[in-house]
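> build me a model from this:
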Amino acid sequence: MSAPFASVLVIANPVSGTYLPVTAETVRRRFADAGHTVTLAVTEQPGHARKLAAEALAPGGPDIVVALGGDGTAHDVAAGLANTENSTPPQAARVPALLILPTGTGNSFYREIWADRPWREALELAVTETYFRAIDLARVAENGASALLGASTGVVAQSLITARDITDAGRERYEKAVAASLRAFTPYPGRVLVDGEVVQEGPTVFANVGGGRHRGGRFKLLPDSVMDDGLLDVCVVGTALPLHELPALSRDGGHVGREGVVYARGRSIVVERTDGHPLVFEYDGDVLETPGERFTLDVVPGALWVVAPSPKGWSGRPGAVPAHRGGPARVRSTRT
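Below you'll find the predicted structure:
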């Protein structure tokens, strides 16, 4: 059975949490054995993955770019491919599709696309039942950066700073960072607007905007979020919810619906601090070092093609889903 792609670029991050050279070779060999042209590129410095992905947009570039790493690698490759700084949709140009395979710490984006499938199974499906799906990104208005999983303020953003001093590996690192940040955290006076309407104002523990349902691999902060519905979800936690209950509740989205928790969605989300002090703000795990009291995130619908599991009932026949160069079918969800 032929597949709707011919060439593959594998971008491997050797410093991601669980990376092994044999993993990269396994991925390269599987695509090569299926008859595809494969190039393996190992990143050498921060920003290299984004540069390689951006270069893949040139004529004659690959049809699929594999990001072999964690959420940071996925963010960099997605940013290079999507180029949300202009508004040209991917349907209008030759844009490779992103296949994420996890060798990171949290691997939240892999979980969004492939759920709990082992990565070898995801690789096999990518080779034998190739399906392309267009997903949304968020654009940070203040600097033009794109967010794949989303952005946050408050204790969620603070935990990323705390994690810098924790030596544990894997998702346990984030768990410890969240616990430590909660013990020392003081809620900030905040306000959140959705499409220009205030949905929350007052003492704030965190506001999380996305994008992806999960952060840190384990915390389901946005349990109702769908990555291709043309909307951003936002969850704001105030002080009515006891802080010590938050980690356990957020594992399965149990914090939503509790007193002091606001959940909304829209096309443009504004998060701000109202006392004149700078807001701790991060997107896709990068804490913004430039001080600011207010940040705006706008949805960019269908900004990125990804290789994903095929919808139930899709036969996998060649041509059943057009290649991304011509515009693959877009899986959409309707919510009210």
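
> make it CA atoms for all contacts and neighbour counts henceforth
Fine.

> just the helices in the chain please.
21-33, 48-55, 71-82, 108-114, 119-128, 154-162, 171-184, 246-250 (DSSP state H).

> of these, flag the one that's most buried.
helix 71-82 (a mean of 26; mean count of other C-alpha atoms under 10 Å).

> now show me the structure for the sequence below, then we'll compare the two:
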Amino acid sequence: MRRSVTVLTNPAAGGGHAPGASAAAVARLRELGVTVTEIEGGSAAEALSLARAAVAEGTDALVAAGGDGLVSIAWQALAQTGIPLGIVPGGTGNDHARLFHVPVDDPVAAADIIAGGDVTTVDLARVGGDRWFGTVLSSGFDARVTDRANRMRWPTGPMRYNLAMLVELAQLKPIPYRIVLDDRTIELDATMVSVGNGTSYGGGMLITPDAKLDDGLLDVTVVGSGGRFRLVRLFPTVYKGTHVRLDEVQTFRTRTLRLETGVPVTSYADGEFVGRLPIDIEAVPGAGRVIAGPASGRAGQPPNT
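Here you go, the predicted model:
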């Protein structure tokens, strides 16, 4: 049983769902005798500053009560410190929660895991030397959809992303990529390139379905420039991870990776903006520790320690 934890909350996550999930989890933790310190940043920068201060002062765990964006902030404070991450899902996608077997709709059960669950050591990915992510980095079509959705004020919710996807499909053009892996360099026109430390993004889309959290490698999924019809055909299969069997999809494993393009392309990691390509990414073995729920045996599950 953990004695004390720090709970970081994002009041805007999940359309305002995060505060309720956080309150239920905090109440349960206190009921179990855990001392809880609550922190809340008014901006991403403030949240990161508070998280780093909490880690520096010492805590049994830093708990992210929100979505993957808040988990991303927590990783920046926790990577390579040895202090574990706890998760109370309260966002829209909650891919970290799925990855670490934390129930996405039961904050009380999430609190039980935080209080007494096993800590497991996992790999993290590092971008540009100082930015960490736990799930997937996207570039190309999916990143452009996120770019457009972020600029839109209407509609709200998931429909905004659906509309952004339709607009980007209408403007779809191949992207000239140069992909530098450990053992080879690939130059090709592609629709998108995704880099996975974990298996999923976007609320359960298994874009890198065979990624492992303890192999010291990144999984890379490259979707070729097959046109609109093939891309529309591909997306339903991503939820099952079977897209990797399609002819227009290539997969690779590598410890380090450099992505370059001949046109402006942005990238997102854990759903948060990273920057324009070119970027350098590396797998860092054992950089993260997580309080995980019982393993379900699916791909990417963290090892028990």
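
> can you redo the helices of structure 1 as a markdown table with distance to Arg139 of structure 1?
Shown next, in a markdown table, are the helices of structure 1 (distance: least, C-alpha to C-alpha, whole Å):
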| stretch | distance to Arg139 of structure 1 |
| --- | --- |
| helix 21-33 | 31 |
| helix 48-55 | 16 |
| helix 71-82 | 10 |
| helix 108-114 | 17 |
| helix 119-128 | 28 |
| helix 154-162 | 18 |
| helix 171-184 | 25 |
| helix 246-250 | 25 |
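
> map Ala207 of structure 1 across to structure 2 for me.
Matched by TM-score structural alignment, Ala207 of structure 1 corresponds to Val193 in structure 2.

> whoops, Leu40 of structure 1 was the one
By TM-score structural alignment, Leu40 of structure 1 lines up with Glu38.

> my guess is its match meets Ser4, correct?
No - checked against C-alpha atoms under 8 Å, the pair Glu38 of structure 2 and Ser4 is beyond contact range at 11.0 Å.

> and these two? Which one has more around it.
Ser4 (19 against 14; other C-alpha atoms under 10 Å).

> so what's that one closest to, chain neighbours aside?
Nearest residue to Ser4 of structure 2 in three dimensions, chain neighbours excluded: Thr35, at 4.4 Å (C-alpha to C-alpha, 6 or more residues apart in numbering).

> residues in contact with the one you found?
Arg3, Ser4, Val5, Leu29 (C-alpha atoms under 8 Å, 6 or more residues apart in numbering).

> and with 7 Å instead?
Arg3, Ser4, Val5 (C-alpha atoms under 7 Å, 6 or more residues apart in numbering).

> let me have those residues in a markdown table, extended by distance to Arg151 of structure 2.
Shown next, in a markdown table, are these (distance: C-alpha to C-alpha, whole Å):
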| residue | distance to Arg151 of structure 2 |
| --- | --- |
| Arg3 | 43 |
| Ser4 | 40 |
| Val5 | 36 |
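
> sorry, back to before: now the match of Ala207 of structure 1. Nearest residue, chain neighbours left out?
Val222 (4.6 Å).

> give me the number of residues near that neighbour?
23.

> same question, the one 5 residues further on
Using other C-alpha under 10 Å, Gly227 of structure 2 has 14 neighbouring residues.

> how about it: what's its closest non-neighbour residue?
Leu172 (7.5 Å).

> what lines up with the one you found in structure 1?
Leu172 of structure 2 maps onto Phe185 in structure 1, by TM-score structural alignment.

> one more: Val244 of structure 2?
So Val244 of structure 2 corresponds to Val256, using TM-score structural alignment.

> distance-wise, check its match relative to Leu249 of structure 1.
9 Å (C-alpha to C-alpha, to the nearest Å).

> contacts for stretch 74-86 of structure 2, please.
Here stretch 74-86 of structure 2 has contacts from 48, 51-52, 55, 60-64, 114, 119, 131-133, 287-291, using C-alpha under 7 Å, 6+ apart.

> okay, now the closest residue in space to Asp228 of structure 1 that isn't next to it in sequence: neighbour count?
Among residues not flanking Asp228 of structure 1 along the chain, Ile135 sits closest, at 4.5 Å (C-alpha to C-alpha, 6+ apart). The local packing of Ile135 of structure 1 (other C-alpha under 10 Å) involves 22 other residues.

> so Ile135 of structure 1 versus Leu232 of structure 1, what's the distance?
Taken as C-alpha to C-alpha, the span from Ile135 of structure 1 to Leu232 of structure 1 is 12 Å.

> just Glu55 of structure 1 next, same as before
If you go by C-alpha to C-alpha, the gap between Glu55 of structure 1 and Leu232 of structure 1 works out to 29 Å.
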